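Chemist: My questions concern the predicted model and sequence given below.
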Amino acid sequence: MIKNLYIAIITILVFFNCKEKENDEVIYEWKTIDVTASAYNSLAYQTNSNPSITAFGDSLKPGMTCIAVSRDLLKMGLKHNTPVKIEGFDSIYLVKDKMNARWEKHIDIYMGTDVKAARDWGRREVVISYGVLKGE
């Protein structure tokens, strides 16, 4: 009897905790632009003496799917933690860093400490889509 009561309580808790709520859904309007994409690593010679800390103060760790954006893209809505889809990649990337002011319409894809992968990527023109919360 007690065992059945525990199972019933757990079932009810799981049901109500897993139920989606309309207010919790994040709805984006996706905008698309052409940019130049290069790659970078969290290595001191590519950034600064603390290569794992971004310009926004986030800590980078290899395996993260994040990008740095040129400052003109920040003004277009690609602000901190904006989701970004990059042509040729399956993952969604988050804006976690910003680039030097000299760059325009440019993203830098974070590739951890894998210098070979970053060099193999090189620099290319890509299409990106970025999510802007509806109503912003």
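Modeler: Yep, that arrived. None of these values were measured; they are calculated from a predicted model. Residues are numbered from 1 along each chain as shown.
Chemist: Going by C-alpha atoms from here, please, whenever you check contacts or count neighbours.
Modeler: OK.
Chemist: can you give me the helices for the protein?
Modeler: 2-18, 71-75, 115-121 (DSSP state H).
Chemist: how many other residues sit next to the closest residue to residue 50 other than its chain neighbours?
Modeler: Of all residues not flanking residue 50 in the chain, residue 44 sits nearest, at 6.5 Å (CA to CA, 6 or more residues apart in numbering). Using other CA atoms under 10 Å, residue 44 is surrounded by 11 other residues.
Chemist: Make sure residue 44 is actually in contact with residue 51.
Modeler: Yes. In this structure, residue 44 is within contact of residue 51 by CA atoms under 8 Å, at 5.1 Å.
Chemist: take a look at this one as well, against the first:
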Amino acid sequence: MTKQTLRNTFFFLAAFLAIGISVNASAAIKKTMVVDATAYNSVPGQTDSDPWVAAWNNRLRPGDKVIAVSRDLEKHGLTNGAKVKIEGLPGTYTVRDRMNKRFRNRIDVWMEKDIKKARAWGKKKLKIIFEPAK
């Protein structure tokens, strides 16, 4: 091999490895777990004095797919901004709120002001799939 061929091969391999490393480094690790799932609303009695602002100071807007999580789930990466798929529900939800410290292994699906819908939801055991927040 000539020096030029060796040099070109080296650069090609270096570029290939760099691309491979960056692709692997950015690949998200997904976790699954079974949790209790309830629902909540932005109404007095279920939230604090400003029911449209969540625990990490995120403003909730109609149409957002949001969940609150029990604080014990935060150690698994379910913190502000984590993306979650919930068994039986379409789309992806974002963790934007946290629950009172008395709750364990639980998510709360935000149902805006629809109290009837939240009550009909009740309490379920569901599987969630999520990417821990970065």
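Modeler: Yep, it's here. If you're wondering where the values come from, they're calculated on a predicted model, not measured in any experiment.
Chemist: just the helices of the first structure: most buried one?
Modeler: The highest mean neighbour count among the helices of the first structure, using mean count of other CA atoms under 10 Å, belongs to helix 71-75: a mean of 16.
Chemist: And the contacts of that helix?
Modeler: 79, 98-101, 103-106 (CA atoms under 8 Å, 6 or more residues apart in numbering).
Chemist: from the middle of its chain, how far away would it be?
Modeler: Remark: helix 71-75 of the first structure is offset 16 Å from the chain centroid, using CA atoms, centre = their mean, to the nearest Å.
Chemist: Mean per-residue distance, that helix versus the second structure.
Modeler: Following superposition, helix 71-75 of the first structure is found to deviate from the second structure by 0.5 Å on average (mean CA distance after the TM-score superposition for the first structure).
Chemist: so how far is the first residue of stretch 107-124 of the second structure from its last?
Modeler: 10 Å (CA to CA, to the nearest Å).
Chemist: Actually, stretch 98-110 of the second structure.
Modeler: Span of stretch 98-110 of the second structure from end to end, CA to CA: 11 Å.
Chemist: Which parts of the first structure are strands?
Modeler: 28-40, 66-69, 83-86, 92-98, 106-110, 124-133 (DSSP state E).
Chemist: got the contact list for residue 61 of the first structure?
Modeler: Residue 61 of the first structure is in contact with 52, 112, counting by CA under 8 Å, 6+ apart.
Chemist: So what does it match up with in the second structure?
Modeler: In the second structure, the residue paired with residue 61 of the first structure according to TM-score structural alignment is residue 61.
Chemist: wouldn't residue 68 of the second structure be in contact with residue 109 here?
Modeler: Yes. With contact defined as CA under 8 Å, residue 68 of the second structure reaches residue 109; the gap is 6.6 Å.
Chemist: Next up, the contacts around residue 54 of the second structure.
Modeler: Contacts of residue 54 of the second structure were listed using CA under 8 Å, 6+ apart, and they are 60, 96-98.
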